[in-house]
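Visitor: pasting the sequence and the predicted coordinates here, then a few questions.
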Amino acid sequence: MSDTARRLTGLAVATAALAAVATPHTGPSDQGSPPPDFGPAASAQAAAPGELLGAIAPSPVPTPRGEQREPPPERVLVSGVDLDARVRPVGITDRGAMAIPEDPAVAGWYRFGPAPGSPRGSAVLVGHVDSDTGALGEFAALYDVRPGDRVEVRRAGAESAVYRVVARATVPKGGLPSSTFRRTGPPVLTLVTCAPPFIPEAGGYQANLVVTAEPLPA
């Protein structure tokens, strides 16, 4: 287990115990800090804040006629940090925010955007950093990724799409770059989870951790 995972686990146990006698708690840390950023910082205009991850997803747009749709992702793995999560497609909530699977062991793929393996745009996978019991989610492992880590996305009926991590950035909950959901431009895989501080009276986590990975040659 990594030092970051140990720290998060210890904080999760402590805050879960506190939650049992006080206010319900959905995060591993009130006082924790996100891991250090690396790689090029996002420079796009910030998107408006929403619920959960603070991500207001763009309105659903059908795939243009004649354009080949990539097969859907089924699993995402980052072997260097022991991340292994099932993936299921998600859409948007009634409030216009990207939906997220409740199970912290499962990641959501934004099905109205590019799929992993697409030749252009940002394929978005999101997941919870923990559960309402304080148990760590699979995407807590993103706190330990390093530049060059290999990300494999297994796809239905197709070869895996493989990427390498190039950047990690912590942004305020209302500051998720609009480029996160772009449908054009160079292909990337964007992995998103929550980051401290966790402030219950302010709605929970106040930041997002965004990991960007670029495709490796086939």
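Guide: Right, received. Where do you want to start?
Visitor: for the rest of this, base every contact and every neighbour count on C-alpha atoms.
Guide: Will do.
Visitor: so what's the residue nearest the centre of the chain up against?
Guide: Central residue of the chain (Cα atoms, centre = their mean): Val192, 1.9 Å from the mean position. The neighbourhood of Val192, defined by Cα atoms under 8 Å, 6 or more residues apart in numbering, consists of Leu53, Val124, Leu125, Val126, Gly127, Asn208, Leu209, Val210, Val211.
Visitor: and those as JSON lines, adding secondary structure?
Guide: JSON lines is the format used below for the contacts of Val192 (DSSP: H, G, I helix; E, B strand; the rest coil):
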{"residue": "Leu53", "secondary structure": "coil"}
{"residue": "Val124", "secondary structure": "strand"}
{"residue": "Leu125", "secondary structure": "strand"}
{"residue": "Val126", "secondary structure": "strand"}
{"residue": "Gly127", "secondary structure": "coil"}
{"residue": "Asn208", "secondary structure": "strand"}
{"residue": "Leu209", "secondary structure": "strand"}
{"residue": "Val210", "secondary structure": "strand"}
{"residue": "Val211", "secondary structure": "strand"}
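Visitor: just put these in TSV and tack on distance to Gly134 and neighbour count.
Guide: Output for the contacts of Val192, formatted as TSV (distance: Cα to Cα, whole Å; neighbours: other Cα atoms under 10 Å):
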residue	distance to Gly134	neighbour count
Leu53	17	28
Val124	25	24
Leu125	22	26
Val126	18	24
Gly127	15	27
Asn208	18	25
Leu209	18	26
Val210	21	24
Val211	22	25
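Visitor: closest one to Phe112 out of those residues, please.
Guide: Of all those, Val124 has the smallest distance to Phe112: 9.8 Å, by Cα to Cα.
Visitor: and the closest one, how far is that from Ala19?
Guide: Separation of Val124 from Ala19 (Cα to Cα, to the nearest Å): 32 Å.
Visitor: structure two is appended below for comparative analysis:
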Amino acid sequence: MTTTTVSNQRRAALVVLVVATTIALVWTFWPQGERKSPAAKPPPAQAVLPGTVLKSSECGNQADKPFRPTRITVSGVGKNSQVLALGRDGNNVPRAPSLSSAGKTQYGWDDPAQATNFSDTLKPAGALPGSAKGNVLLNAHTWPDGSALGNRLMEHLKVGDKIVLGGKHAELCYRVTKKIVIKAADGSAEYYQQDGPPQLALIVCSPPRIGPGNWVHRTIWFASPMAA
């Protein structure tokens, strides 16, 4: 390699170095406009005490005052079934929905506004859901072919299950605490209880059936309001 060639190579390398240095300086000092601030970091996760689990409320905003129920959702049975406000029959027993294809899908509610026999201390008028005390009295039909609400309730509703009673702009959740089966002839003072803690009391006819509308037993579920 000649001296002239080496000199030319050194001169070319020097030119490249000068150009690169110039570009770097221009890039560094050229106005960059408004610099974007770094993206905000998400807030740290909420602390959880040992042994606890964070979760949303199971029932949302619970009603804090009495209301008239119009619909009911029962675990494993049906969602938003219609609740009818009904009065009492000639024996001062809460009426049930009609014996029809519609009636077997509806619940009857003992509406205290329709109570007429206030002197019957054994069967006092039922409470409104959201009341401070007393049983909200509900009923449903059982059909011989097994197609009514009462049949599904006996098959699926058990202690620990949830019941949601709803009305106009109101909702109240209950947890089933007790299930009993009684003889129809014996009746149930517990079902009509109105001076105890607030509860939902739901009754249906239960087997055996010995004639049209004549069932030997009654099945009753009691449920207590759940915390919001």
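Guide: Yes, it's here. Bear in mind that the values here come from a model prediction, so they are computed numbers and not experimental data.
Visitor: got a TM-score for the pair?
Guide: For this chain pair, the superposition-based TM-score is 0.62 by TM-score structural alignment, normalised by the length of structure 1; 147 aligned residues with a Cα RMSD of 2.1 Å.
Visitor: ok so, going back, and the residue nearest to the centre of structure 1, that's in a strand?
Guide: Yes. Per three-state DSSP, Val192 of structure 1 lies within a strand segment.
Visitor: have a look at structure 2 and report its longest helix.
Guide: What stands out as the longest helix in structure 2, according to DSSP state H, is helix 3-29.
Visitor: in structure 1, what stretch matches that helix?
Guide: Per TM-score structural alignment, helix 3-29 of structure 2 has no counterpart in structure 1.
Visitor: same thing with stretch 193-207 of structure 2?
Guide: Using TM-score structural alignment, stretch 193-207 of structure 2 pairs with 182-196 in structure 1.
Visitor: tell me which residues of the matching stretch come out buried.
Guide: Buried residues in stretch 182-196 of structure 1, defined by neighbour count with 16 or more other Cα atoms under 10 Å: Arg182, Arg183, Pro187, Val188, Leu189, Thr190, Leu191, Val192, Thr193, Cys194, Ala195, Pro196.
Visitor: so which other helices or strands are in contact with the lengthiest strand in structure 1?
Guide: Longest strand in structure 1, counting residues (DSSP state E): strand 158-172. For strand 158-172 of structure 1, the elements it packs on are strand 150-155, strand 204-215, judged by 3 or more Cα pairs under 8 Å, 6 or more residues apart in numbering; DSSP states H and E.
Visitor: how many neighbouring residues does the alignment partner in structure 1 of Asn91 of structure 2 have?
Guide: Using TM-score structural alignment as the criterion, the counterpart of Asn91 of structure 2 in structure 1 is Arg95. Using other Cα atoms under 10 Å, Arg95 of structure 1 has 10 other residues around it.
Visitor: pretty sure Thr70 of structure 2 is touching Tyr107, no?
Guide: No. Using Cα atoms under 8 Å, Thr70 of structure 2 is not in contact with Tyr107; the gap is 9.3 Å.
Visitor: among those two, which residue is more densely surrounded?
Guide: Tyr107 (24 against 19).
Visitor: how much space between the residue nearest to the centre of structure 1 and Leu142 of structure 1?
Guide: Separation of Val192 of structure 1 from Leu142 of structure 1 (Cα to Cα) stands at 9 Å.
Visitor: any chance you could list residues touching both of these two?
Guide: Counting by Cα under 8 Å, 6+ apart, the common neighbours of Val192 of structure 1 and Leu142 are Val211.
Visitor: so Pro129 of structure 2 touches Val136, yeah?
Guide: Yes. With contacts counted by Cα under 8 Å, Pro129 of structure 2 reaches Val136, the gap being 6.0 Å.
Visitor: anything in contact with each of these two?
Guide: With Cα under 8 Å, 6+ apart, Pro129 of structure 2 and Val136 have common neighbours Leu200.
Visitor: where do the helices sit along structure 1?
Guide: Counting by DSSP H, the helices of structure 1 are 3-21.
Visitor: burial of Ala148 of structure 2, as a residue count?
Guide: When neighbours are counted by other Cα under 10 Å, Ala148 of structure 2 registers 19.
Visitor: again, but for Asp3 of structure 1
Guide: Close neighbours of Asp3 of structure 1, defined as other Cα under 10 Å, add up to 9.
Visitor: ok so, going back, dump the helices and strands packed on strand 158-172 of structure 1 to JSON lines, plus distance to Arg88 of structure 1.
Guide: Putting these into JSON lines (distance: least, Cα to Cα, whole Å) gives the following:
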{"stretch": "strand 150-155", "distance to Arg88 of structure 1": "11"}
{"stretch": "strand 204-215", "distance to Arg88 of structure 1": "19"}
